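> Have a look at this fold, sequence not included:
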């Protein structure tokens, strides 16, 4: 097994962090380009938003596909090949004719982008000692954040300076270089043991999690909260690209620096849940997301940025706590439980445009905020209900894992999900 801070640990951790950055750069780079894509192809805001929604929906489907496949076929090959095809898809986005072709390629790219998130932590679990695993996952989560921010900044700046095609060519070209480095850095798996690919066993594990109300509640909290959070950014790009702000793609990409508030929220979630019950922390995070949404109604750009930072802090506080809740309350098949959480998470992101678009058409940004607040009442109520139902549960960090899990497994599974 790979020991903490050994040469192999640094090499493998660097490879997986690099792979994570590649995934989220390619997934989110088009987001600040949505107004330009709408104008270039002459489509509606709903159609332009599908550039993001279609890809995130495909990521959600891929998580259910690649996890079981990796148990049978191995994880390294899946990560290498899906990253390669993801980079090639970005190059293709610069060349594909027509908006329909662009959407189809984004769906295919989303399927490939789901490969690494579906299996990266499982690869670490196979190869790393427990202490090495914990440290590597922390760095991997940080790389998720860097990829999400970096992709939007790179896409926005390149789109403004050189145009849409050049932006996708640049992202694809840089990704290919990074993929080559990933292939070289990632060590060969030495402790993987293939398992039979049994659809019946997989289905039974997924069904068991869906019959457990505390898990279903967390799935809804993650999915509905992310639906609001990520799609607000998309509609803000349309709002701020028009008068009176008139921001260009480069400056729209800078909006996503407010994600750093989410980095802080996720980092503090563990400390906060050692003092307060997890459902209360989830409810607090959702409340902050609601408060930040209200703050975006002001006309000041500075005020909007401050509100988005509060949004990010609140959302990632709730998201990190909900994902840890899933790890602590799963009934066996923890991989299936975590996969279902991520499926709901990305499914929420993919459905957000369909939900918010009618409100945008009727009332523009105030309509988006009103629809957001109305929907957020659902996960807020679920979090409060989980608190009443589970008031006697052991607190995260209390040192008392669920009886069905060994101590090391409980600590490992309480890590936040490593996805933005």
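Received it, and whenever you're ready, just let me know what you need. Small disclaimer: the values here were computed from a predicted structure and weren't measured.
> switch to C-alpha atoms for all contacts and neighbour counts from now on
Noted.
> Report the contact partners of the closest residue to residue 336 other than its chain neighbours.
Nearest residue to residue 336, sequence neighbours excluded (CA to CA, 6 or more residues apart in numbering): residue 206, at 5.6 Å. Going by CA atoms under 8 Å, 6 or more residues apart in numbering, residue 206 touches 333, 336-337, 340.
> any chance of the residues you listed in TSV, plus secondary structure, neighbour count and distance to residue 257?
Listed next are these as TSV, based on DSSP: H, G, I helix; E, B strand; the rest coil; neighbours: other CA atoms under 10 Å; distance: CA to CA, whole Å:
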residue	secondary structure	neighbour count	distance to residue 257
333	coil	15	36
336	helix	24	33
337	helix	26	31
340	helix	22	29
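> thinking again about what came up before, can you tell me the helix or strand for the residue nearest to residue 336?
helix 199-210 (DSSP states H and E).
> Next, count neighbours for the closest residue to residue 285 other than its chain neighbours.
Leaving aside its sequence neighbours, residue 285 sits nearest to residue 314 (CA to CA, 6+ apart; 4.0 Å). Per other CA atoms under 10 Å, the neighbour tally for residue 314 reads 30.
> cool, and residue 212?
13.
> Residue 211 now?
When neighbours are counted by other CA under 10 Å, residue 211 registers 10.
> Check it against this one:
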């Protein structure tokens, strides 16, 4: 099969297109995160309610992805992703004209539905169109695009909210997103390895159940849920810590804190390459333990140590996500797009459910309560890695000790 690899003429063009798409999707998605304290004050709502500006989008995105993954099997991956980026970019501009918090939440909910046509489809596109030997690196570059996009959204909203208003910030982000969405459409090659087929309801349920019955994939879905939930919770509420005494950081400086996301840009690509060499089940627990160390270090009262802790935590998270997401494509035997969408369903549900629940913990137990919760979630992830390794060994034993070539890199 003619996979895209380094010697292929479209290799770098395709990677740049995917990077641009992931950049746009995460810039739009997480542009609200630095605004949560602002919404809490301006609209006179609790931090948990204010966090719905992010959580309602990730929640609708998570559920809708199950549908878009199936639709893309008949419409094509590129067409689905392009429409997702263009529509969500236009909605970002419209959100700048929200009259109140309720109307903002309605637009953000629709935006989540529109964005659902990108992340899971992009993961499937990578696993289908690129050579398996480059899968870890390419998925790492794709994930790095999400970190840069998320970082840019937070920096732009932080700075422009201080200088102008949050409405102006969202308008600028929407305009940039429209331009990059057009560039994505121009540069990305059509998908040639996807199995084009029309799905009926009788086919949808079996395709989902097939992946839900796979114990290894269930472990990865759980890891996705708890780690993303923990990661978003940290960044949702660290702003409240840093804006309060004794730090008193401004909205612009809070935005600059998200420069730490550049650590994730590096770790997603770096750990993707390391996992290709040493094996994914061996490297995944290492990145999760790095997250645990970072979470514990945030308990320091020294602001520089807190920032270092966030960097360590971010390195571990994006390394984990890069490895786990590429492992889904490797371990899914059939219905790969549905497998990727179920992974991201849990990923964004974790962001939505745990991210908002963290507001309740913050209100009652403040930062110590947040850290204890995060550590508990990380321990669950480590248990799931052990579960996956045991399942792989059991399958290897069942084959008489012969290692499946598709899992050798795992």
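Received it, and whenever you're ready, just let me know what you need. Just so we're clear, the structure is a prediction, and the values are computed from it rather than from any experiment.
> picking that back up, so the helix holding residue 206 of structure 1 corresponds to what in structure 2?
Helix 199-210 of structure 1 corresponds to residues 201-212 in structure 2, going by TM-score structural alignment.
> What is the helix or strand where residue 282 of structure 2 lies packed up against?
Assigned by DSSP H and E, residue 282 of structure 2 falls within helix 280-297. Packing partners of helix 280-297 of structure 2 (3 or more CA pairs under 8 Å, 6 or more residues apart in numbering; DSSP states H and E): helix 261-278, helix 303-331, helix 355-398.
> how does it look with 10 Å?
helix 215-243, helix 261-278, helix 303-331, helix 355-398 (3 or more CA pairs under 10 Å, 6 or more residues apart in numbering; DSSP states H and E).
> Comparing the second one with structure 1, how large is the average distance?
Just to be clear, that refers to helix 261-278 of structure 2. Following the fit onto structure 1, the mean deviation recorded for helix 261-278 of structure 2 is 3.9 Å by mean CA distance after the TM-score superposition for structure 1.
> That helix to helix 303-331, inter-axis angle?
If you take axes from the mean of the first three to the mean of the last three CA atoms, to 10 degrees, helix 261-278 of structure 2 sits at 40 degrees to helix 303-331.
> Same question for the longest one.
Regarding helix 355-398 of structure 2 and helix 303-331, their directions subtend 40 degrees when assessed with the same axes, to 10 degrees.
> In structure 1, which residue range corresponds to stretch 374-381 of structure 2?
Using TM-score structural alignment, stretch 374-381 of structure 2 corresponds to residues 372-379 of structure 1.
> Can you tell me what sits against the matching stretch?
Residues outside stretch 372-379 of structure 1 that contact it (CA atoms under 10 Å, 6 or more residues apart in numbering) are 217-229, 231-232, 282-283, 286-287, 289-291, 293-294, 352, 355-356, 359, 366-370, 383, 385.
> ok, now stretch 362-372 of structure 2?
Identification of contacts with stretch 362-372 of structure 2 by CA under 10 Å, 6+ apart yields 46-48, 230, 233-234, 237-238, 240-241, 292, 294-299, 358-361, 373-374, 377.
> Relative to residue 289 of structure 1, how far out is the residue nearest to residue 285 of structure 1?
Taking CA to CA, to the nearest Å as the measure, residue 314 of structure 1 and residue 289 of structure 1 are separated by 5 Å.
> intersection of neighbour lists for the two?
By CA under 10 Å, 6+ apart, the residues touching both residue 314 of structure 1 and residue 289 are 225, 229, 283, 308.
> quick revisit: what comes up buried for the match of helix 199-210 of structure 1?
The neighbour-count check on stretch 201-212 of structure 2 (16 or more other CA atoms under 10 Å) flags 207-208, 211-212 as buried.
> Switch the residues you listed over to JSON lines; also include distance to residue 127 of structure 2.
Formatted as JSON lines, the buried residues of stretch 201-212 of structure 2 follow (distance: CA to CA, whole Å):
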{"residue": "207", "distance to residue 127 of structure 2": "18"}
{"residue": "208", "distance to residue 127 of structure 2": "18"}
{"residue": "211", "distance to residue 127 of structure 2": "16"}
{"residue": "212", "distance to residue 127 of structure 2": "19"}
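> So which of these is the closest to residue 189 of structure 2?
Nearest to residue 189 of structure 2 out of these is residue 207 (CA to CA; 26.7 Å).
> Show the contacting residues for the residue lying closest to the closest one once chain neighbours are set aside.
Leaving aside its sequence neighbours, residue 207 of structure 2 sits nearest to residue 335 (CA to CA, 6+ apart; 6.0 Å). Contacts for residue 335 of structure 2 were tallied using CA under 10 Å, 6+ apart; they are 69-70, 73, 124, 195, 204, 206-208, 210-211, 329.
> Need the counterpart of residue 335 of structure 2 in structure 1.
Checking TM-score structural alignment: residue 335 of structure 2 goes with residue 333.
> measure its match to residue 210 of structure 1 for me?
Taking CA to CA, one finds residue 333 of structure 1 at 12 Å from residue 210 of structure 1.
> try residue 144 of structure 1
27 Å.
> Likewise for residue 57 of structure 1?
Computed as CA to CA, the residue 57 of structure 1 to residue 210 of structure 1 distance reads 20 Å.
> Contact partners for residue 230 of structure 2?
Listed by CA under 10 Å, 6+ apart, the contact set of residue 230 of structure 2 reads 236, 291, 295, 317, 350-351, 354-355, 358, 370-371, 373-378.
> how about residue 154 of structure 2, what's its match in structure 1?
That one, residue 154 of structure 2, aligns with residue 152 by TM-score structural alignment.
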